[in-house]
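Participant: just a sequence and a predicted model for now, questions to come.
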Amino acid sequence: MTSRFDRDAIRRELARARARTLSLVDDLSDGDQCAQHSPIMSPLVWDLAHVGNYEERWLLRALDGRPPLDETIDWLYDAFEHPRSTRPTLPLLDPVAARSYLATVREETLGLLATVDELDAPELLRGGYVYGMVLQHEHQHDETMLATRQLMGERAPGVPGARPVLGQRARVPSGEVLIDGGPFVMGTTSEPWSYDNERPVHLVEVPPFHLDRTLVTNRDFLAFIDDGGYQHEQLWHPRGWAFRCEQGLEHPLFWQRDGANSWSILRFGRRIDLAEHLDDPVQHVCWFEADAFARWAGKRLPTEAEWEKAATWHPGGTKARYPWGDQDPDPDRANLGCHVDGPCPAGTTASGASAAGVHQLIGDVWEWTSSDFVPYPGYEMFPYPEYSEVFFGGDYKVLRGGSWAADPLAVRGTFRNWDHPIRRQIFAGFRCARDA
């Protein structure tokens, strides 16, 4: 990520993000692009035009004061105006028109990028901030689009450009590490493309705690299932138990029992044998499932402050962008960016472990924490309330760390994701903690 207004770097990143977006629709029929594959997800063609509309709003209108290219498009692609369940009923741009709109916006965006001056919009252009905001937004929608493709079930196509995850044994022992107590600096002011909810920095006192060395694996979660974890009400949050009963939950989403002692997982249209992937981190579990497992294991989910301290606070009291330091992620350190089509076995990216010996804090699966999504002390909204502010205090739990489907540009040790505790389609898993 560039730390200054580097036009060439921004141009390359815009092209890379758009190539990824188009790869997620170009292998689908028009019908599959326009269909709603789940009531909790948008038609893919809605996401496609929405990323273009967001780019138009911020990289043309906010920077240059240009009028809308089409007065009707803002309304159609306003995520707050139209819940996902109603979007198929809208007169959306068809796949050809959506691509034409994206191309028109991009042509004008690149023309303006060549001439725009930081003095024209100093807050938005400092460090290329508004370009970083648009890039992260597109990558986040790409991850959502991958989740939508997975929800196509047996017909789901594979992940473009990704290799299948190979079943392997875990490379590190299970167990936990002790994270020392004391204050640490939470949040960031040094990340030029950080969102308002990551700021400002503030001291947080964290008591000592134990944190799992690895993510909870399929092997671990299968033991929870076999021990009747989905049948013991006392393990579940009351709302979680009601949700479990209402939905008839018996296992993670996309798992299937194929016999008395046999399971498979549906992953982008192909069935994989769970027995060959027991040491992969479990994914597609909601917060309530993660919380119930932690209770069953005699532990709890970490707070987001505990997670961030483990992921960013280094010996000697210094803060880094990642568990391994400030170097950008690469495949040896973190499973990000769709190099493979799922989470890798525990310990695969050993060079990305923290100094304390905690593995895979970045990448593989988003990690549920126990924390609600609330603002930091001294929070100031920037540049619009609909990114963070409108979600504060709602029914949202914080997730940290990114997933295999998240782009490295949109993942860092201070990044805060959030979602409803019932969500299972996202690429989320967890690790456990306990008091020292």
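Facilitator: All right, it came through fine. Residues are numbered from 1 along each chain as shown.

Participant: alpha carbons only for contacts and neighbour counts from here, please
Facilitator: Will do.

Participant: would you list every one of the helices in this protein?
Facilitator: Secondary structure of the chain (DSSP state H): helices at 7-23, 30-34, 44-56, 62-64, 73-76, 95-113, 122-125, 129-150, 218-226, 238-247, 287-296, 304-312.

Participant: angle of the third one against helix 129-150?
Facilitator: Counting by axes from the mean of the first three to the mean of the last three Cα atoms, to 10 degrees, helix 44-56 points 180 degrees away from the direction of helix 129-150.

Participant: quick check, distance from helix 44-56 to the centre of its chain.
Facilitator: Offset of helix 44-56 from its chain centre (Cα atoms, centre = their mean, to the nearest Å): 18 Å.

Participant: which helices and strands sit right next to that helix?
Facilitator: Helix 44-56 is packed against helix 30-34, helix 95-113, helix 129-150, with contacts defined by 3 or more Cα pairs under 8 Å, 6 or more residues apart in numbering; DSSP states H and E.

Participant: next, format the ones you listed as TSV and append distance to Thr414 and mean neighbour count.
Facilitator: Formatted as TSV, the helices and strands packed on helix 44-56 follow (distance: least, Cα to Cα, whole Å; neighbours: other Cα atoms under 10 Å):
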stretch	distance to Thr414	mean neighbour count
helix 30-34	34	17
helix 95-113	28	16
helix 129-150	14	22
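
Participant: take this one as well and set it beside the first:
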Amino acid sequence: MSPLPPFDPALFTSEGDRAALRTVLRHHWAACRDRTLALFDRITASHFCPQLHSDYSPLGWHLGHLGWTEELWILQQCAGEKPLDPTLNRLFAADSLPKAERQNLPDRGWILDYLAEVRSRVLAYLDRAPVDQQVRLWVWLLQHESQHNETVAFLHRLATGLPPLPATALPSPDFDSVIIPAGTVVVGCDRIETQDNERPAQRVWVDGFECDRFPVTQGQYHEFIAADGYQNPDHWSAAGWQWRTTHAITQPLHWQPDPTGQHHPVCGISYYEAEAYAHFVGKRLPTEWEWEKAAGSNGSGETLWPYPWGEDPPQPHHSNFDTQIGHTTAVNAYPQGQSKTGCWDLLGNVWEWTATPFAPYPGFEAYPYRGYSAAYFDGQHQVMRGGSWATRPWGLRNSFRNWYQPWVREIFVGVRLVRSL
């Protein structure tokens, strides 16, 4: 896929060039929608309407929801237009029908026509929109579509199974660790693309710690399985052991024990499994601020880089993201993506669990509606960092916070471990 033009911060001010900003937004919106349509081109009719997992909506619902959300925020809220079809609110609103009742969908062709009609009207409005005042919303919608893309990707993979991992000629990773010195850093971010839960940026003190250079690989995790780690309650928290025994869990969800994948990151583990493995090897999960410091420290001052490699937006040589590969890669496949601290594979490939419960930063302000993040500040969700091979570029940055309940493992998620100094 061709590189995306960068968002120039100068365009996000009231003095910015509206025409230039419209051009950039058009390019990004077209690129994001192209990815959505390409993703759904691979989804057969047998997988479009059924609910593939009890915790998630049908794949086809996500497609309709994208059009409905775009219509709601741009055409209705910004342009002041009336709904194209008020009955769609009940079907495609996120807080309407229970997920199990979302299977009675219009056919794919109708939903695609609806998306095209909404997009046509949105682009017509863009020509006259005060985009310098609305740009945060337009960029939020890019990320909204991107996040639904990733949900569709992992649900589709659950239904179709994992492809065999190709052999790699890469040498074995150097499984050592790096020392991250103590100090104050600015975590979070106030850039226009950041979500409400990433804001406001704040200065925090982070104690020194030792961080694994790579995320935990399948080869490393296999040692836990071979040592009967799933049968030994000593490694597990009380909640984790209850979950493991109740569901008879004996290995990661996306487990591919073939030797060709031994240097790929372990993928499809719950927070409970990550925690148990950490106990097995005598380490712990990082806090999210430890993770962010390891990813973004540039070696000078308190300011963190937005990406491990610096200021430049993600490109294919940096990491495995945007479904460009279609599966995980070896953790040492992207030397140009490593951080200044010496950590590899921080963005893309697999998400990484942290020890931090999902909670608001001091000074949090909900956007674009009160429940977007705040509904999950319930003490029952853990923060994940980093992104996966299916994460779109609009959601790939050091400060991005993903969140799931500790038993969830359908997503493409692994772990990187640390040790206190």
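Facilitator: All right, it came through fine. Everything quoted here is computed from the prediction, not taken from an experiment.

Participant: for the two chains, what TM-score is obtained?
Facilitator: Superposed pair, TM-score by TM-score structural alignment, normalised by the length of structure 2: 0.92. Supporting alignment: 405 aligned residues with a Cα RMSD of 1.7 Å.

Participant: next, format the helices and strands packed on helix 44-56 of structure 1 as CSV and append distance to Tyr322 of structure 1.
Facilitator: Output for these, formatted as CSV (distance: least, Cα to Cα, whole Å):
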stretch, distance to Tyr322 of structure 1
helix 30-34, 36
helix 95-113, 30
helix 129-150, 18
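
Participant: same list (the helices of structure 1) but as JSON lines, adding distance to Arg169 of structure 1.
Facilitator: Compiled in JSON lines, these are given as follows (distance: least, Cα to Cα, whole Å):
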{"stretch": "helix 7-23", "distance to Arg169 of structure 1": "31"}
{"stretch": "helix 30-34", "distance to Arg169 of structure 1": "37"}
{"stretch": "helix 44-56", "distance to Arg169 of structure 1": "36"}
{"stretch": "helix 62-64", "distance to Arg169 of structure 1": "51"}
{"stretch": "helix 73-76", "distance to Arg169 of structure 1": "48"}
{"stretch": "helix 95-113", "distance to Arg169 of structure 1": "43"}
{"stretch": "helix 122-125", "distance to Arg169 of structure 1": "47"}
{"stretch": "helix 129-150", "distance to Arg169 of structure 1": "25"}
{"stretch": "helix 218-226", "distance to Arg169 of structure 1": "11"}
{"stretch": "helix 238-247", "distance to Arg169 of structure 1": "31"}
{"stretch": "helix 287-296", "distance to Arg169 of structure 1": "22"}
{"stretch": "helix 304-312", "distance to Arg169 of structure 1": "24"}
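
Participant: out of these, which comes closest to Arg199 of structure 1?
Facilitator: Closest to Arg199 of structure 1 of the helices of structure 1, according to Cα to Cα: helix 304-312, at 13.4 Å.

Participant: list of residues touching that closest one?
Facilitator: With contact meaning Cα atoms under 8 Å, 6 or more residues apart in numbering, helix 304-312 of structure 1 is reached by 179, 184, 186, 204, 206, 319-323, 325, 354, 356, 358, 361, 369-371, 398-400, 413-414.

Participant: over to stretch 194-203 of structure 2?
Facilitator: So stretch 194-203 of structure 2 is in contact with 140, 184-190, 302, 360-368, 373, 399-401, going by Cα under 8 Å, 6+ apart.

Participant: ok, and for it, which residues are buried?
Facilitator: Buried residues in stretch 194-203 of structure 2, defined by neighbour count with 16 or more other Cα atoms under 10 Å: 194-202.

Participant: residues in structure 2 aligned with stretch 372-381 of structure 1?
Facilitator: Stretch 372-381 of structure 1 corresponds to residues 357-366 of structure 2 when matched by TM-score structural alignment.

Participant: now do the same end-to-end measure for the matching stretch.
Facilitator: 18 Å (Cα to Cα, to the nearest Å).

Participant: residues contacting the aligned residue in structure 2 for Leu14 of structure 1?
Facilitator: Alignment note (TM-score structural alignment): Leu14 of structure 1 maps to Trp29 of structure 2. By Cα under 8 Å, 6+ apart, Trp29 of structure 2 lies in contact with Leu142.

Participant: strands along the stretch 251-400 of structure 1, start to end?
Facilitator: Ranges of strands within the stretch 251-400 of structure 1 are 255-259, 262-267, 270-273, 313-314, 318-319, 366-372, 397-400, based on DSSP state E, counting those that start in this stretch.

Participant: average gap between the longest one and structure 2?
Facilitator: Taking mean Cα distance after the TM-score superposition for structure 1, the mean distance separating strand 366-372 of structure 1 from the aligned residues in structure 2 is 0.4 Å.

Participant: give the other helices and strands that that strand contacts.
Facilitator: helix 304-312, strand 397-400, strand 428-429.

Participant: deepest-packed of the ones you listed, please.
Facilitator: Most buried of those, by mean neighbour count (mean count of other Cα atoms under 10 Å): strand 428-429, with a mean of 27.

Participant: sorry, back to before: select, out of the helices of structure 1, the one closest to Ala170 of structure 1.
Facilitator: In terms of Cα to Cα, the element of the helices of structure 1 nearest to Ala170 of structure 1 is helix 218-226, at 10.5 Å.

Participant: do you know how far the counterpart of Ser270 of structure 2 in structure 1 is from Ala292 of structure 1?
Facilitator: Counting by TM-score structural alignment, Ser270 of structure 2 corresponds to Cys286 in structure 1. According to Cα to Cα, Cys286 of structure 1 and Ala292 of structure 1 sit 10 Å apart.

Participant: go on, Glu250 of structure 1?
Facilitator: Per Cα to Cα, Glu250 of structure 1 is found 12 Å from Ala292 of structure 1.

Participant: OK, contacts around Leu137 of structure 2?
Facilitator: Per Cα under 8 Å, 6+ apart, neighbours of Leu137 of structure 2: Pro368.

Participant: no, scratch that, I was asking about Tyr114 of structure 2
Facilitator: Listed by Cα under 8 Å, 6+ apart, the contact set of Tyr114 of structure 2 reads 64, 67.

Participant: what do we get in structure 1 for it?
Facilitator: Match for Tyr114 of structure 2 (TM-score structural alignment): Tyr101.

Participant: ok, back up a step: among the helices of structure 1, which comes closest to Ala346 of structure 1?
Facilitator: Distance to Ala346 of structure 1, taken as Cα to Cα, is lowest for helix 218-226 among the helices of structure 1, at 10.3 Å.
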